[in-house]
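1. just the structure for this:
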Amino acid sequence: MPLFHSPFLQSELGEKDTLTNRLIQFIQRNIEQGHIVPGERLPSIRELADLYSVSHVTAACVYNKLSENGYVQSKNRSGYYVTKQPILPSYTQSSFNPDWLLQHAYEDTSPHIKAGGGWLSEQQIFTSSIQKSLKYIAQSHLIPSLMEYGDPAGLRLLRTDIRQLLERRNIHTTESAITLTHGASQALELSLRACTQPGDIVLVDDPGYCNLYLLLENLNLHAVGVPYTKEGPDTDALLKIQQQTKACVMVTTSVLHNPTGTCTSLDKINKIKEISKKTGLILIEDNIFLDLAPVSQPCLSRENKSDNILHIGSFSKTIGPGLRVGYIIASPAITQKILSYKMSISLTTPQINEMIVHNILKSGLYITHLSDLREQLFQSQKNVSNALKSSGLKVYSRPMGGLFIWARFAFDVSPLKITQMAAENNILLAPGYLFRPNQAPSQWFRFNVTLSYNKKLYSFLENITRTYSHK
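-> Okay, the predicted model is just below:
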């Protein structure tokens, strides 16, 4: 087939995508556009592998994914054929809510261009060190012991590593104050369970972390938004809201905020601590992007001497999203509650995951990796910000790093309609209303700078600008 000799790998898709995904998208797009017709036989697995110098395993994965997505079907030992009518995902108004972003964005059938995703791209995952750590574990005699339940607080070796890592940021703690968790999501759940009762009011950033709103709802807790500015939570509004609600807990992200990418200023941090001290408000600092910021970046937990501040961290945003290793730092009384809830929900956390992280930190390569990753993200912020502006969007604030840019069209649109149109073009967008308590209206969209390297994304955004800017 002449079509399969096309130099698409260099010309049609961004170099940041994986070879497997580029092959899948190439074939799917040509089926959708009618260049490959229903009933047509595709190259064999061997032929596809030879054409693009990939392994037979990769070629088989391409066809398996195309089959799962409804584009091709295998006929008894005669090869793969294009189906008569591709089965494409169906998106309705009820699709685009926090549940959808939380669950379906991770599914194989979700849009291929995941510009609104919340995780590192495959290229930023610390693959080499993960491989070295796994090799070390495989060649050691540790596997039998790592398969046991282990310490309820988590692997002590890793807790020591975390203490030493945080010391570089003037965040002082002890191993006994650190509880390892199954990612930051579990850390948030355990912290909230330890600090609240069903029916309590919890203050949250507005806009803020969308998955948190679902968690609060599931825990029968009531979210009240505190306006989030370019310098962090509006502390004047926070004081008034706290006086009115008598909330017991506030959850906030002070470093590389999700979704805006901004950092809370030192002045705001000091005022938040003052309000916490005066009103007894417990602060849960969800700082999973902390390692992506310079060590000098202030945060609530820095030089902290209060028992009213819990610190949540994670390695999913720096090593790999599937590793699922997070942690909580809390006072002794709260730590005991956290451990009790952790044991009742999941017993202990996987020691093998924790040992992988420990080996990476012990190797000394993690600090170098962070330096490289920060530089990559800084450049990505610049490139994506410029591309969004060229496509007709306004950028809220260009962050110094991290994953996210908060941007909107220069004119009002229907975010739901734009998100639906994007999904029909195999693009995942994250509309701003998902990041507000009770899905309050918003004209903003969150873009992940590591997942937004695709010409098709910007062509789509430019088309929206041309179509709707004069209406």
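
2. please count neighbours and contacts with C-alpha atoms only from this point.
-> Fine.

3. and the residue nearest the centre of this structure?
-> Averaging the C-alpha coordinates of the chain gives a centre point, and the residue nearest to it by CA atoms, centre = their mean is residue 118 (2.5 Å).

4. now do the contacts for that residue.
-> Contacts for residue 118 were tallied using CA atoms under 8 Å, 6 or more residues apart in numbering; they are 403, 448.

5. mind doing that once more with 10 Å?
-> Contact criterion CA atoms under 10 Å, 6 or more residues apart in numbering gives 101-102, 105, 258-259, 317, 321, 403-404, 430, 446-451 as the residues in contact with residue 118.

6. would you confirm that residue 213 contacts residue 438?
-> Yes: with the criterion set as CA atoms under 10 Å, residue 213 and residue 438 qualify as a contacting pair; they are 8.1 Å apart.

7. now for those two: what residues contact both?
-> When contacts are counted by CA under 10 Å, 6+ apart, residue 213 and residue 438 are jointly contacted by 223-224.

8. of these two, who's got more company?
-> In terms of neighbours (other CA atoms under 10 Å), residue 213 is the more surrounded of residue 213 and residue 438; the figures are 24 against 13.

9. counting contacts, what elements does the strand or helix carrying that one pack onto?
-> Per DSSP states H and E, residue 213 falls inside helix 210-218. Secondary-structure packing of helix 210-218 (3 or more CA pairs under 10 Å, 6 or more residues apart in numbering; DSSP states H and E): helix 98-103, helix 183-195, strand 201-206, strand 222-229.

10. between the ones you listed, which gets nearest to residue 369?
-> Closest of the helices and strands packed on helix 210-218 to residue 369 is helix 183-195, at 20.1 Å (criterion: CA to CA).

11. got the angle between the closest one and strand 201-206?
-> What separates the directions of helix 183-195 and strand 201-206 is an angle of 150 degrees, with axes from the mean of the first three to the mean of the last three CA atoms, to 10 degrees.

12. report the buried residues of helix 183-195.
-> 183-195 (16 or more other CA atoms under 10 Å).

13. quick revisit: report the angle between the axes of the helix holding residue 213 and strand 201-206?
-> Taking the same axes, to 10 degrees, one finds helix 210-218 and strand 201-206 inclined to each other by 160 degrees.

14. select the longest helix from this structure.
-> Counting by DSSP state H, the longest helix found in the chain is helix 365-390.

15. chain center to that helix, what's the gap?
-> If you compare the mean C-alpha spot of helix 365-390 with that of the full chain, they lie 15 Å apart, counting by CA atoms, centre = their mean, to the nearest Å.

16. which residues in the protein form strands?
-> Listed from the start of the chain, the chain has strands (DSSP state E) covering 72-75, 79-82, 178-181, 201-206, 222-229, 232-233, 249-252, 282-286, 309-314, 326-329, 393-395, 404-409, 430-431, 444-448.

17. and those: which comes nearest residue 344?
-> Counting by CA to CA, residue 344 lies closest to strand 178-181 out of the strands of the chain; the figure is 13.2 Å.

18. for comparison, sequence B:
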Amino acid sequence: MLMRSPTQSLTEQLSTRFAERIRTRLLAPGARLPSVRQCASQHGVSPSTVVAAYDQLLAQGLVEARKNRGFFVREAGGRPDAPVPARDESGVVEGWSTAHWWAARTVARGAPPVNATALIRGMFHRISDKPQPGMGVFPAEWLESSFMPAAVRKVTSTRVLQDCSLQYGEPLGDSHLRRVLSQKLASLNVQAAPTQIITTVGATHALDIISRTLLRPGDPVMVEEPGWAVEFARLAALGMRILPVPRRADGPDLDVMARYCEEHRPKLYVSVSVFHNPTGHCLTPGSAHRVLQLAHRHDFHVVEDDTYSHIAPEHATRMTALDGLQRTLYVSGFAKILAPNWRIGFLAAPPALVEQLLDTKLLATLTTPALLEKALALCIEQGQLRRHAERIRTRLDAARARSIKLALAAGCQFAAEPAGLFGWVDTGVDTDALAQRMLDEGYLLAPGALFHAERRPSTLMRINFATTQDAGFWRVYQRVRSQVR
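-> Just a heads-up that it's a prediction; the model follows:
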């Protein structure tokens, strides 16, 4: 609640609170502010105070007023007055495919489909010391270990430290790490020689290298929806045409993919096959086979983002294993399971593409830091990473069981069978509005709108099973949800 102060009026306090959230991207571009009546009730002030606060935000250029709709956070660089084709209730414009409509919307508004930096900044902006249900990573205390510092000490206590510090590393990445990664991939039935592996500055960098190598501005790219907000925005920022493919329990909607192939000749399909974010779904062999058939028939590449491989069963279906790295490229990293700040990722590619991909890496980063790559190689080779991942999986299984019980008791329904790190939860209320109210309680949510190419109201939200075991969070959630209703 706002408190009267001799130095700052209630209007100034309220506008300052919203302005800070907008500037730190806790309120993303396009997000709707509470109605005047709702905001007044929530903060214990008069409607006139809210109107004055919103007027201040308007004057600062942080929000825009839309007639008969309310106040919305402005999209930087956007042109809200630009014409955008209207859609009917089914989401279809006569004579327009989804891809046509989306391309027009992106051009008209001059902005990426989802402001991914809002999600990134929000996920890592500590708004309180409480466990954050919207986080996309394991809690730091889960990742603590003694073997990582020991591995670093080992590689820095010899001549290696000086050698690695005074010269650039190998262009493809540390040869020892690539040999170890080749063996690790073989355990997943992905056959990739060390010469087919390129180390990167995290998995996102690997995805970026692939996009910049295989695509040109304007190329159509199929991406799963709901999906990773960063991927939507990253591709849009590169000027690609995003073709959202609905993700089902067994895999992508193959009928939609087939239509895209006939109408738009996409160049790439990006997929999280195992423990899909945010649904937790895993690809079935039948769906994987049909996707690969489409890729060969219509001449596009498949990028398999296996970010969650460390907590997934080894027998899970991976398209790269079925395809043998012909039309597929494999991407993974170690930020989620081991050391976020080491920023070590990698990609495995068909031999014919390796030199092109390497050129792109060299133009962007020259090489990657060899010291940490050597330390990681030791952690993998000595079995420490495997044992660490087993401990994380056991802990996550227990956390998931507790979180599921609490979520169901709080009146939530799971829109997908709970699995992996994330739960895809139906709250029954607008989660954009819910997320704003929960910020005041010190909790950061991940509303469903962030996981769609076209930001629209959603009753879904993604929860992190590792950070939603606290019954206190669910009590606050129930109280705030009843207020939002």
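
19. kindly provide the TM-score of these chains.
-> The TM-score (TM-score structural alignment, normalised by the length of the first structure) is 0.77; 386 aligned residues with a CA RMSD of 2.3 Å.

20. quick one on the thing from earlier: rebuild the strands of the first structure as TSV, extending it with distance to residue 159 of the first structure.
-> Putting these into TSV (distance: least, CA to CA, whole Å) gives the following:
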stretch	distance to residue 159 of the first structure
strand 72-75	49
strand 79-82	51
strand 178-181	6
strand 201-206	28
strand 222-229	31
strand 232-233	29
strand 249-252	23
strand 282-286	18
strand 309-314	12
strand 326-329	9
strand 393-395	39
strand 404-409	29
strand 430-431	34
strand 444-448	30
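
21. closest to residue 123 of the first structure out of those?
-> Checked against CA to CA, the stretch from the strands of the first structure lying closest is strand 444-448, at 13.5 Å.

22. before we move on, the earlier item: okay, the helices and strands packed on helix 210-218 of the first structure in a markdown table with distance to residue 398 of the first structure next?
-> Listed next are those as a markdown table, based on distance: least, CA to CA, whole Å:
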| stretch | distance to residue 398 of the first structure |
| --- | --- |
| helix 98-103 | 24 |
| helix 183-195 | 25 |
| strand 201-206 | 19 |
| strand 222-229 | 14 |
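
23. among those, which is nearest residue 353 of the first structure?
-> Taking CA to CA as the measure, those were each checked against residue 353 of the first structure, and helix 183-195 came out nearest at 10.5 Å.

24. what does that closest one correspond to over in the second structure?
-> Residues 202-214 of the second structure are where helix 183-195 of the first structure aligns, taking TM-score structural alignment as the criterion.

25. how far away is residue 28 of the first structure from residue 181 of the first structure?
-> For residue 28 of the first structure, the distance to residue 181 of the first structure equals 39 Å [CA to CA, to the nearest Å].

26. residue 396 of the first structure too?
-> From residue 396 of the first structure across to residue 181 of the first structure, the span is 33 Å (CA to CA).

27. more neighbours: which of these two?
-> residue 181 (29 against 16).

28. ok, the more buried one touching residue 323?
-> No: if you go by CA under 10 Å, residue 181 of the first structure and residue 323 don't touch, sitting 11.2 Å apart.

29. overlap in contacts, these two.
-> Taking CA under 10 Å, 6+ apart as the contact criterion, the common neighbours of residue 181 of the first structure and residue 323 are 314, 354.

30. what lines up with residue 238 of the first structure in the second structure?
-> Structural alignment (TM-score structural alignment) places residue 238 of the first structure against residue 257 in the second structure.

31. what's the burial count for the closest residue to that match other than its chain neighbours?
-> The shortest distance from residue 257 of the second structure to any residue other than its chain neighbours is 6.6 Å, reached at residue 245 (CA to CA, 6 or more residues apart in numbering). Using other CA under 10 Å, residue 245 of the second structure has 25 other residues around it.

32. state the distance from the counterpart of residue 245 of the second structure in the first structure to residue 394 of the first structure.
-> In the first structure, the residue paired with residue 245 of the second structure according to TM-score structural alignment is residue 226. Counting by CA to CA, the gap from residue 226 of the first structure to residue 394 of the first structure is 23 Å.

33. what residues sit buried inside stretch 314-333 of the second structure?
-> Neighbour-count burial for stretch 314-333 of the second structure flags 316-333 (criterion: 16+ other CA under 10 Å).

34. start and end of it, how far apart?
-> 16 Å.

35. which residue comes closest to residue 423 of the second structure once chain neighbours are left out?
-> Sequence neighbours aside, residue 463 is the residue nearest to residue 423 of the second structure in space, at 5.1 Å (criterion: CA to CA, 6+ apart).

36. hmm, who's touching the helix holding residue 213 of the first structure?
-> 97-99, 101-102, 185-186, 188-189, 192-193, 198-202, 204, 219-224, 251, 258-259, 432-439.

37. check stretch 144-156 of the second structure too.
-> The list of residues contacting stretch 144-156 of the second structure from outside it, by CA under 10 Å, 6+ apart, reads 160-162, 164, 338-339, 371-379, 384-385, 388.

38. ok, the aligned partner of residue 151 of the first structure in the second structure - how many residues close by?
-> Residue 151 of the first structure is assigned residue 170 in the second structure as its aligned equivalent, the criterion being TM-score structural alignment. Residues contacting residue 170 of the second structure under the criterion other CA under 10 Å number 14.

39. residue 170 of the second structure and residue 369 touch, don't they?
-> Yes: under the contact definition of CA under 10 Å, residue 170 of the second structure touches residue 369, with a separation of 9.4 Å.

40. what residues are shared contacts of these two?
-> Shared contacts of residue 170 of the second structure and residue 369, counting by CA under 10 Å, 6+ apart, come down to residue 199.

41. residues in contact with whichever residue in the second structure pairs up with residue 275 of the first structure?
-> With TM-score structural alignment as the matching criterion, the partner of residue 275 of the first structure in the second structure is residue 294. For residue 294 of the second structure, the contacting residues are 254, 257-258, 261, 300-301, taking CA under 10 Å, 6+ apart as the criterion.

42. which of the helices or strands spans residue 55 of the second structure?
-> Applying DSSP H and E as the criterion places residue 55 of the second structure in helix 47-59.

43. now do that helix: which elements does it pack against?
-> Using 3+ CA pairs under 10 Å, 6+ apart as the contact test, the elements touching helix 47-59 of the second structure are helix 10-23, helix 36-43, strand 63-66, strand 70-73.

44. matching residues in the first structure for that helix?
-> Going by TM-score structural alignment, helix 47-59 of the second structure lines up with nothing in the first structure.

45. please state the offset of that helix from the chain centre?
-> The gap between the average C-alpha position of helix 47-59 of the second structure and the chain average comes to 33 Å, counting by CA atoms, centre = their mean.

46. cool, thanks, signing off.
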